[in-house]
Every structure is written in structure tokens, then in C-alpha cells.
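J.: Got a sequence here, can you model it:
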Amino acid sequence: MDTPGQPCVLLKHGEVFLKGRNRHRFTERLHDNLRVALRGVEGSTWIKPVQSVTVLGGDAPVEELVERARRVIGFTHVEPAIRIPSTLDEITHHAIAALRRLESESDRDEVRSFAVRTRRRDKRFPLNSSGVDRYVGARIKDALPQLTVSLKRPDVRLSIAVDRGETHLSWRRLPGLTGLPVGSSGRALVLLSGGYDSPVAAHHAMRRGLACDFVHFSGAPYANPSSVYKAYALARELNRYQPPGRLQVIALGKAQRQLSVAGAGRLQVVAQRRLMVRTASVLAARDGGEALVTGDSLGQVASQTLANLAAVDEAAALPVLRPLIGWDKQEIIDEARTIGTAGISVLPDEDCCQLLAPPRVSLRARLPELAAVEKRLDLDELVAALLEHTQVMTPGAEETAGEPA
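T.: Reported below is the predicted structural model:
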């Protein structure tokens, strides 16, 4: 009985499990996103739903499957595992073999205690969950007397899921991204700058089920293209968490100068942000977007006071979502490091928001004053001109090219 179990990966569902009668729609979306994430993997793969768990397998390397699955939003845990026959002898044999391997591969001090935790989904199995725990635990103690049982803080937690026809045995649990499957809440357009904030906001929007496209406003022709390169790199990193969304780049420099010539003065930054959301609203609606997402954090900078945020919202034709509204800067930076965007955001660039910015920004921009500035321009014509020369690209699409798994 030396045949090893077949490697697979157990993916535990998060909020999808709570969706009642609509659960199947969320699960289908979750599996669709998983298939996209698996494109380009060397070797064949398969996906099998089992109640509130998805089993992922195939002849592709397990570690690569684990890495891809951990970037799919909607799974709470990712567990490398093996598939074995649903008999007590097979379960016991493979549990002992797994602990022996772990002992031999690690320092003795790392594996000194264990616990067995069983979930019996097949109610026809002769022992209930606690009965399997006791039986397998006792056989392990007989075979490996140097190990102790620790139910609260074991060095190794053997998880046994008994299903009809096969059992899954795992001993390593990795955190997933949780949240709702990307796309289950609709589509949004993220105003993506080159800083820390907007990429983190985009990631949190994705975790609430929003599929995200991106728009970046550059300072061209009065600024170099460094911010565009950063936006592309950030969108590419963010697209690793979702079926790739498009990045659209709009050169804002000439419009910013028109606002300045129109006498915006201390209102310049708020006026150009109003122009951004006005333009983004048209762009999003044209592409099926239902909301805008920004990286604003209340009071973080002068343009993000409550009055100024309200003034910006008034110009938007779609809801403006601000996932980071209550976050402080260090929390945002820490999260950027976690999701992999911090190393890009720290790179130098020429941010369009600094172009023509006044020495002092109004902390309480008033709508009548903003309207007076905007009346000196033909906003509809200005927005149409901005959209006419939009650059469109899909960062990361080349990495998921090919047939679905």
C-alpha cells in the first residue's frame, strides 16, 4: 500500500457560502475567474465543486496551482492536499505517511505534535467525524509514538474530508483573499494614479465583487510619460487578481492649462478633479461601468476635505466609491506592500495633479465659484476632445492568453 495519493488543491469558499438561493451564480462566477487565472499553466487542470469547497487538480505542478488559486478573490483558504480512497485503512495509511514525510523533511523540533480534524460529508461512512479523529489519531500514536496529540495548538493539523467515493487529506492551510467573486457586483472604472492609494482602492473594490477597468490621466504634453509607465505596471499587477481589465490613458495637460487660463486659481486642483470624474463618467458608461472608484482618504490632502470631495461628486454622473475613505496613509502603504503594488508606486514620476497646482489649494471649494470657472469653457467639447485621443491597452492580457483550463 505504498501508492501515493493524487495531488490536488482544496479551495474553501468564503462569502459565496452565505448567498442562499443565488449561491450557484456566485459559484459559477468564482469558477470562471479561477479558469481565467489558470490559463497558461503548464499541463491540464480540472475543477470539481464539492458543497462549499472547490477541488482543483490535474497534471500541472501543485505549487503553481496553489499560487494561481491564491490570487482568485473569493476563497478563504487554499490547501494543498491528496485524493485517496474513502476507507479507514487508506485514510490511516496516508495520514501516517504524511506525518513521516513532514518529520523527515523538517527539523525534529518543528513537528512534535499533531491533531486530526475530520469532516464527514458522506453520511454513509461507518464512523462519524469524531470517530475518525479518534481512530486515525490512535493509529498515528501507535506508529509514531514520539509525537504528542495537541488539540489546541498542534504543529501539524491533519484535515480529513470524507466524501462519497474519495477522501481529501491535507496538512497545510494557506490564507486566501476572501471577498466576493470579481464581477459578481458589476463593473467599475478606477481612476488610477501612480501613487499608493488608488491601486489599494482598486484591490478592495475587486474584493467586493467589482470587475475593474482603469483610467489614467497623464500630464501630457507638459509632462513626461513616466506616470503612464507606472499606471501600466500597476494595472498589470492588479489584473493578476481578476480577468484582465482595460487601461485607458487620457492626456489631461492641455485641459489643465485651459482651466488655469480660465482663472481657476486656488480651485485648480478641485476643478481638474471634477473634469476627471466628468470624463471618467462618460467613459465608464460607454463601456458598461456602473460606478467610479478613487483612492481618496478623508482629509489626507487638501483636495480631500469633505467639502472638496462633495464638490467633485457633484460633477460625476455615476456613483463615486471610495474604499479607503477612513484609512490613514500607513495603513494604505502596508496594504500596498501586501498586494504587490508598493514597489511600483514608490517609483518617481510626473503626476498630473501637481501640474499647474497653486501654492495653496482651497480647502472648501464652493460650487458657484467652480461653476463660474467652468462656464468659461465648453465642458462638453472639452470632454469629447479628451476622449477622442484615449489610448487603450489591456495590461497582463498576454499572461492569460490561450484556451481556458
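
J.: C-alpha from now on. contacts and neighbour counts both.
T.: Noted.

J.: Work out for me the element T54 sits within.
T.: strand 53-58 (DSSP states H and E).

J.: Contacts made by that strand with the rest, please.
T.: By Cα atoms under 8 Å, 6 or more residues apart in numbering, the residues outside strand 53-58 that reach it are 7-13, 43-49, 65.

J.: Also stretch 130-148?
T.: If you take Cα under 8 Å, 6+ apart as the criterion, stretch 130-148 is touched by 88, 91-92, 95-96, 111-118, 149.

J.: which ones among these are found in helices?
T.: L88, I91, T92, A95, I96 (DSSP state H).

J.: For P61, state which of those is nearest.
T.: Proximity of the ones in helices among the contacts of stretch 130-148 to P61 was ranked by Cα to Cα; the top entry is A95 with 21.6 Å.

J.: one more to put side by side:
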Amino acid sequence: MQEFEVKYYPEMLLKSRSVRRYCCQRLGWNLEKLLKAVHPDCRVQREWARLWVTCPEVVKEAVWEVLSTTPGVDQFSRIERRPWNDLDELAGHALELYGEALEGRSFGVRVKREKGLPFRSGEVERFLGAKLLETGLPSKVDLTRPEVPVRIRLTAGEAWFHVDHGKGLGGFALGTQGACLSLVSGGYDSSVASFSTIRRGLVTHFLFFNLGGAAHERAVRRHAHYLWRRYGASHPVQFVSVPFEEVVGAILEKVSDGYMGVFIKRCFLKAATPIARRLKCPALVTGEAVAQVASQTLVNLQAIDTATDLLVIRPLVTMDKRVVIQQADAIGTRAFADRMPEYCAVISKSPTIAADPEKLAAEEADFPWEVLERAVEQATYTPITELGEES
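T.: Alright, predicted model coming up:
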């Protein structure tokens, strides 16, 4: 069996004892569910400062992948336990486990020990460092940024060697912060916004307004399924699709050119509100950023927000587009967005950058709202697990 030590994200540990316990328990439950799907013999044991994961050797790569993509995990290490009686025996174990990795690379030894052992951690570090240098394998000692960190925890009679190290997503355990409904289009922005809320511990449902027909929806469904499967699969969510062609047609016919951009986004929020309530989501999520387009000035964003009484979360509100694309690349959604055609439902020749509330009210007074109500009634709700069958 392989063993991993998993560290909680530090922000979870700063909470009160009851909140910390809840967050750490939730992470343990989430990992247990995900790892049981990898192999039925995977086990998760929770401690106050860490989690222990054990798994069969044959699935250690799959377990590594789960640990690196599960919200709430800060870092993790694969552990090799060895018995020891003296420092020379300890040095032999270190050479066995790290020798190949040390060749031509810098290293640094870090030791933690339990109380009662007859030497200090620093003494062990210096002894092991000298022994490893004598082999001629490593290039040098680097205690600041070693290429190979040699990390050991010593107890009476047993040494834990941290032989492989992985970085987790950070954030909060999924499900600890409630649920939200993310408006997705298949582009860079909405995917990174959705990832941000998943990472922060929010169970994230997906809402798609269909402006481009069946091909567009299929592409967005694959995109959403990838995000959920990779980062949020511990919790089932819904993919909701709303047919919006009739609403767009009414906007083009009834709304003044300069107000179309703000108006359609208000329609998105108006339609999203009853859907979010049905899914018990107190917040909506969008990929909007200040100044990205004319409808995303501060004045216009405020005008858009008054269309709903739900909280509107904008994780990217001050992020540069280049940074968003880099993050989409890092989380694996850029390839989907690169292939996604741009669907612009309404394009104003002279869009307003400061919507006047009275003018906006006048536009809405003349709008046939029954088309929006009809669109919401025709919305389809699909469990995200069923989207995998389409991929």
C-alpha cells in the first residue's frame, strides 16, 4: 500500500475550533468519496493537523491526481516509513530513497522529531547532509530553494520519509461555503470564474443561455462537465440550459441600440434568479471584469445588478484578460475556449457606458416580459453526471 500525508489549506486552520473541525471533516469526506471511485481499498484517516491517505500501489498516480485537484488541499507528500536505530541506518534509508533524485541536483535536509529523542533536529540534518554529500551524487546543499527537499519526521524507532511532494489547489473544502449558480458561455472568463468559486468551496451549478443553437450548447456542456469532473466531482450539480433566441429577438425589436448590452445582461440575471432559488443558490456568478466591454463599466454593472436581489459574485472583476487566459490554460479550460465560436446576441453601434436608470426603466416598461417567462419555463435541467455520457 502507498501512503500520503495531506496538509489542510492554512486558511481553514485559522477558523474557530468548530468551523475548523467542520471544514477538515468535509475535506476528508470529499476525498473519501473521490478516492473510493478510484479504488475501493483507498482509505482516508483524519487528524487535527493532517489527513492520511492509503491506497494500492497500482492507483497511486490516480490518487496523486485527485489530491492535486481537490479544493481544500494545500500540499501532500508520499510517505515511506522505515525502522531505524541509529543515524547511520537513517542515512542508509535516505540514500536508498533519494539517491537517484539527488544526482547532479541541489538538496536540503529538514528534520522534525518527536520529543524525547537524544539529539536535536539540527544535528540530524547536518549529519545526513554530510553523509549524502560524501556520495558525490548531489551538486550542493541549498537550504533555501533545494531542487530535492529531503524531509524526514522522526519518532522513536520509525522514520517517515517524504519522498514525493505535490501541491494542492488550496481554497476551502467543497460544500463548506454553500452553493452558487454560474452563468457560463464556454469562454475563458466564465470557466475561470466557475473554477474560482469551486476552489473557494462553493458547490457550483452551471447556467447556459443558448444563443447559438445546438452546436453551441454541446460545446458548453462538454466544457462544464470537464470543470466539474476535474475539480468538483465530490458534489453532484445541475447543468441548466435556457433557450434565449426569442428573448434576443424581442430585445433587437424593442430596445434602443445604446441600451441593448445592459438590457440583455439584466435579462440574464432576471432569468437566473428563479432558477437559482430552485437550486437553493443564494448567489449568481459571472465572468465580468471592469472595463472589458461597454456594459461592464461600474455604472453599468450597478445597473445590471439591480435586476436581481441575489448576490452577484464576479471573481474576475479586476483581472486582466491576459491573466484570465493564463489561468484558463493552467486549469485546462483554454483548449475548450479556443475552439468556442463567439456568439454575440446583440451588438450596439453606440453602446452607453453609463445607463440612466430612468431611461432603463422606460425601456423595460415597453418590453414583452412574457418571452422571458416562457424561456425560464422551457429551461432544461440535466444532472452533470449525464453530460459525461455525451462526451
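
J.: hang on, the earlier thing: kindly write the PyMOL command that selects the buried subset of the contacts of stretch 130-148 of structure 1.
T.: In PyMOL syntax, the buried subset of the contacts of stretch 130-148 of structure 1 is picked out as below (16 or more other Cα atoms under 10 Å):
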select buried, resi 91+92+95+96+111+112+113+114+115+116+117+118+149
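
J.: could I get the contacts of stretch 130-148 of structure 1 as TSV with distance to V383 of structure 1?
T.: As requested, the contacts of stretch 130-148 of structure 1 are arranged in TSV below (distance: Cα to Cα, whole Å):
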residue	distance to V383 of structure 1
L88	69
I91	66
T92	68
A95	65
I96	68
V111	64
R112	67
S113	66
F114	64
A115	63
V116	63
R117	60
T118	60
V149	68
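
J.: Just give me the closest of the contacts of stretch 130-148 of structure 1 to I333 of structure 1.
T.: V111 (35.7 Å).

J.: and that closest one, what is it in contact with?
T.: With the criterion set at Cα under 8 Å, 6+ apart, V111 of structure 1 makes contact with L102, E103, L147, D155, V156.

J.: on that earlier part again, any of the contacts of strand 53-58 of structure 1 buried? List them.
T.: P7, C8, V9, L10, L11, K12, H13, T45, I47, L65.

J.: Now check the fourth one against structure 2: what is it aligned to?
T.: Read it as L10 of structure 1. By TM-score structural alignment, L10 of structure 1 lines up with E5 in structure 2.

J.: how close does its match get to L67 of structure 2?
T.: With distances taken as Cα to Cα, to the nearest Å, E5 of structure 2 is found 10 Å from L67 of structure 2.

J.: Now for those two: what residues contact both?
T.: Counting by Cα under 8 Å, 6+ apart, the residues touching both E5 of structure 2 and L67 are F76.

J.: before we move on, back to that, over which residues of structure 2 does the strand holding T54 of structure 1 lie when aligned?
T.: Going by TM-score structural alignment: strand 53-58 of structure 1 matches residues 50-55.

J.: how close does the matching stretch sit to structure 1?
T.: By mean Cα distance after the TM-score superposition for structure 1, the fitted stretch 50-55 of structure 2 averages 1.7 Å away from its aligned residues in structure 1.

J.: And that stretch, what's buried?
T.: Buried residues in stretch 50-55 of structure 2, defined by neighbour count with 16+ other Cα under 10 Å: R50, L51, W52, V53, T54, C55.

J.: nearest to E32 of structure 2, of the residues you listed?
T.: Closest approach between the buried residues of stretch 50-55 of structure 2 and E32 of structure 2, by Cα to Cα: V53, at 8.9 Å.

J.: which residue in structure 2 lines up with R119 of structure 1?
T.: So R119 of structure 1 corresponds to K112, using TM-score structural alignment.

J.: what's the closest non-adjacent residue to L310 of structure 2?
T.: The shortest distance from L310 of structure 2 to any residue other than its chain neighbours is 5.5 Å, reached at A283 (Cα to Cα, 6 or more residues apart in numbering).

J.: wait, doesn't the one you found sit right on R314?
T.: No: using Cα atoms under 8 Å, A283 of structure 2 is not in contact with R314, being 10.4 Å away.

J.: Do you have the helices of structure 1 handy? List them.
T.: 23-38, 62-69, 88-105, 129-143, 197-207, 226-238, 253-261, 268-286, 306-315, 329-339, 342-345, 367-374, 379-388.

J.: Out of those helices, which one sits most buried?
T.: helix 197-207 (a mean of 26; mean count of other Cα atoms under 10 Å).

J.: Take the helices of structure 1 and write them to TSV, including distance to R172 of structure 1.
T.: Shown next, in TSV, are the helices of structure 1 (distance: least, Cα to Cα, whole Å):
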stretch	distance to R172 of structure 1
helix 23-38	21
helix 62-69	11
helix 88-105	11
helix 129-143	17
helix 197-207	24
helix 226-238	27
helix 253-261	52
helix 268-286	42
helix 306-315	46
helix 329-339	21
helix 342-345	28
helix 367-374	57
helix 379-388	50
